[in-house]
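J.: What follows is a predicted protein model with its sequence.
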Amino acid sequence: MSKPDKKVTIKDVAQLAGVSKGTVDRVIHNRGEVSAESFRKVQEVVRKIDYKPNAYASLLASRRHYRITCLMPDFEGGDFWEIAHRGVLRAYEECRDFNIGVQVVRYDQFRVESFRQACSDTLADLPDAVLIVPMFREAATEFVTELAGKKVPFVFIESKLPGTPYLAYYGMPVFESGYLGASLLLRNSAPAEVACFRFHRSGDALSNTASIRQDGFLHFIKQEKRACRLWVDYLYPSDCAQNTEILDRFFEAHPDIRHIIIFNSRAYIVAEYLQAHGMGDRILLGFDPLERNVKCMKSGYLDYIIAQKCETQAYRGVRALCNLFVFKTTPASADNYMSMDILTAENVNYYIDLPNE
């Protein structure tokens, strides 16, 4: 068996070019003054032997420290964004040895002013790259436009803003996920009415993700020529008493509605109401296998969950930015879609999100 080829080092390049290792380093990394003749010799050798510097060693030697800011919604234990945060931490653990720091700037996903403040703080600190959840479409567009003007690369997760120069998007196809939700609820039935519960946000701002999913849901109804009306009402993210009053009024006004959809991860709010009121004859669909959602599914009050591998998308988003700095590489595709996984009571126990896939 022949011996493997010896790896070419910066010392070999220096010897072949007849210059010092320091001169080779300055030419390769474009640092410091080098004579025209030395520059020509080094470049000629590099081309001839196809020398490629070690990306890790080069980054460490440069002593350049890169900062990535992750703009994400705040969370409590068991929330959707706690799961995504695990993906950010996993990516950071893999990249921190290469002079890359990751910080998370949180905002209240139900207050557009909180999101704007987080954007303002990020711009004032001006990191080298940003991972962002564009919860509020208008404010997020303004923010990434400023990032682009400052040549700061950014990655979207969960939803994206078409027409902006994002480096990459990691998440499910959002419009199609709303379409899929409609198909699951309506394909084998023909209800005249469907209930949709969304959540109040400040300043009449709407969730980018939920709005796009609703568009996909309505597109299915239009495409299938269904005579089906979507009734939309609004709940509060953490006011149980007020939500009970809203749901009481809604079902008193619409006693015949049997099909319900929630376009975010809080389907458990409605499922727990249905369970408390013995309304097990409703068909409810929501998103994301949070612990409370799964519990409701097992008890029979949440029929479908569409899952989107939230830990994986956060992990891959941060890794894409790390690879940009370490390897100087960009993702092969700007749009990197996660699978839309349909969970039921029969398979929910076996669902696994693998962030290193």
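T.: Ah, there it is. What you are looking at is a predicted structure, and each value in this text was computed from that prediction instead of being measured.
J.: okay, CA-based contacts and neighbour counts for the rest of this
T.: OK.
J.: The stretch 101-250 of the chain: strands as residue ranges?
T.: Counting by DSSP state E, counting those that start in this stretch, the stretch 101-250 of the chain has strands at residues 129-132, 154-157, 168-171, 193-199, 229-235.
J.: Buried residues in the last one, which are they?
T.: By that I understand strand 229-235. Within strand 229-235, the residues that qualify as buried are 230, 235, counting by 16 or more other Cα atoms under 10 Å.
J.: got the angle for it vs strand 193-199?
T.: What separates the directions of strand 229-235 and strand 193-199 is an angle of 30 degrees, with axes from the mean of the first three to the mean of the last three Cα atoms, to 10 degrees.
J.: one step back: would you convert the strands of the stretch 101-250 of the chain into JSON lines that also reports distance to Arg90?
T.: Converted to JSON lines, the strands of the stretch 101-250 of the chain look like this (distance: least, Cα to Cα, whole Å):
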{"stretch": "strand 129-132", "distance to Arg90": "15"}
{"stretch": "strand 154-157", "distance to Arg90": "16"}
{"stretch": "strand 168-171", "distance to Arg90": "16"}
{"stretch": "strand 193-199", "distance to Arg90": "31"}
{"stretch": "strand 229-235", "distance to Arg90": "34"}
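J.: how about those, which one is nearest Gly101?
T.: In this view, those are compared for proximity to Gly101 by Cα to Cα, and strand 129-132 is the closest at 10.5 Å.
J.: by contact count, what packs against that closest one?
T.: In terms of contacts (3 or more Cα pairs under 8 Å, 6 or more residues apart in numbering; DSSP states H and E), strand 129-132 is packed against strand 66-73, strand 154-157, helix 310-326.
J.: The first one: how far from the chain's middle?
T.: Put plainly, it is strand 66-73. The gap between the average C-alpha position of strand 66-73 and the chain average comes to 12 Å, counting by Cα atoms, centre = their mean, to the nearest Å.
J.: Okay, one more to line up with it:
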Amino acid sequence: MKQVRIKDIAAKAGVSIGTVDRVLHNRGEVAEKTKEKILAIARDMNYQPNIVAQALTAKKQYHLAALIPRGGNDNVFWISHPQGIDKALKDLRPFLVDIKYYFFELHNETDFMLKSQEMMNDNPEGVIFAPILKKESVSLCAELDQRCIPYIFIDTYIENANCLSFIGEDAYQSGRVAASLIDYGVNPQKDILIVNIAKDLENTQHLNRRNQGFMSYFLDTGKNRGMKITVEIPSTERSIVDQKMDYILQSNPNISAILVSSAKTHVIARYIQNKKMKDILVVGYELTRKNVDYLKKGVIQFLIGQKPMEQSEKAVKKLFDYLTARQMPAKREFQPVEIINVENVDLF
């Protein structure tokens, strides 16, 4: 499809190229009737500004910020996001774009607030962040809105926020996908355990949405009639995990399947392997190295992925497009839900 140029709009409107340029870039005085005519023609012709040419000509430096959890140890999922951001920066290399990282400890409200304030003190022109801690993120959004700083959510979505866009999974729907996998693989009379590894589940938005989707499946169409038992484990420390899991499994011997609602599925897989448990169907989230190891060993049967590198890469590019050409992205862009088992894991 041929790209519409300013000269094409000028020819159709019967005005000079300079007049069209002034209207499209809001520079100088143009009669209101002429302005309306040019804008209408531009819309009809589906004119898209040449972002590359504009940004290169302007030679403006864009200072962006990324506020995300620190990856590593048992929190390996968040190692992938900086890789996606760095890839986007390489693609945008002709332009003057830099991103400063502000890493906070996952589920640590105090650290999130400290890093948020540090970020705001640096006055970024655009922000990419994971609003995992709902209350604290709502407060940050209000400050970003007040200062007219555009921001994009990754991983987690907060309703009624003024974000430019959200890029990530439909957490509710992914919970239903997890439920369907368990429903097909477990006896209808057996109980199901939902494990949430979080310090404050109520304030952890994406885990809540997954749980809601999971439960909705069984209320709607699920065949399983066993109990759905939920346990919240505040730490990945082995002694705490062992204590919580020992108690819940001894108290509920009919449990035959486990959903781990986060990327820390390997923590529960480690427990199952150490206890030499058999005939437990385990479904969890994210294609991390530790999770894949247990998938290949047969301890985990299914993983659900959401392409974290692609999330952050897209977020950078959408924010750049908005800052350079005011291109509004879609409010939500859901990543496709990937179902991974031992048969297809090497394809990812």
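T.: Structure received. What you see is a predicted model, and the numbers here were worked out from it, not measured in a lab.
J.: Now compute the TM-score of the two chains, please.
T.: Once superposed, chain against chain, the TM-score is 0.83 (TM-score structural alignment, normalised by the length of structure 2); 331 aligned residues with a Cα RMSD of 3.4 Å.
J.: re earlier: pick the most deeply packed of the helices and strands packed on strand 129-132 of structure 1.
T.: Greatest average neighbour count among these goes to strand 154-157 (a mean of 26), per mean count of other Cα atoms under 10 Å.
J.: State the span of structure 2 onto which it is aligned.
T.: When structure 2 is aligned by TM-score structural alignment, the counterpart of strand 154-157 of structure 1 is residues 151-154.
J.: Can you tell me the closest non-neighbouring residue to the aligned partner of His81 of structure 2 in structure 1?
T.: With TM-score structural alignment as the criterion, the equivalent of His81 of structure 2 in structure 1 is Ala84. The spatial neighbour of Ala84 of structure 1 that comes closest, neighbours along the chain excluded (Cα to Cα, 6 or more residues apart in numbering), is Glu311 at 4.3 Å.
J.: That neighbour -> structure 2?
T.: Under TM-score structural alignment, Glu311 of structure 1 pairs with Met309 in structure 2.
J.: which secondary structure element contains Gly252 of structure 1?
T.: Careful, residue 252 of structure 1 is Glu; it's not Gly. Glu252 of structure 1 is part of helix 240-253, with elements assigned from DSSP states H and E.
J.: so where is that helix in structure 2?
T.: Aligned by TM-score structural alignment, helix 240-253 of structure 1 falls on residues 238-251 of structure 2.
J.: after superposition, how close is the matching stretch to structure 1?
T.: Compared with structure 1 after fitting, stretch 238-251 of structure 2 has a mean deviation of 2.0 Å; criterion: mean Cα distance after the TM-score superposition for structure 1.
J.: what sits up against that stretch?
T.: The contact list for stretch 238-251 of structure 2, computed with Cα atoms under 8 Å, 6 or more residues apart in numbering, reads 231, 233, 235, 255, 268, 271.
J.: Just want the most central residue of structure 2.
T.: A centroid search over structure 2 (Cα atoms, centre = their mean) returns Asp155, at 1.9 Å, as the residue closest to the centre.
J.: what about it, distance to Asn75 of structure 2?
T.: Here the criterion is Cα to Cα, to the nearest Å. By it, Asp155 of structure 2 lies 14 Å from Asn75 of structure 2.
J.: cool, and Pro150 of structure 2?
T.: When distances are taken as Cα to Cα, Pro150 of structure 2 and Asn75 of structure 2 turn out to be 28 Å apart.
J.: who has more neighbours, those two?
T.: More crowded of Pro150 of structure 2 and Asn75, by other Cα atoms under 10 Å: Pro150, with 20 against 16.
J.: Tell me how many other residues crowd the closest residue to the more buried one other than its chain neighbours.
T.: With sequence-adjacent residues excluded and distances taken as Cα to Cα, 6+ apart, Pro150 of structure 2 is closest to Gly126, at 5.1 Å. As a burial measure, the neighbour count of Gly126 of structure 2 was computed by other Cα under 10 Å and equals 22.
J.: Now do the contacts for the corresponding residue of structure 1 for Gly126 of structure 2.
T.: If you follow Gly126 of structure 2 across to structure 1 using TM-score structural alignment, you land on Ala129. By Cα under 8 Å, 6+ apart, the contact set of Ala129 of structure 1 is 67-69, 152-154, 321.
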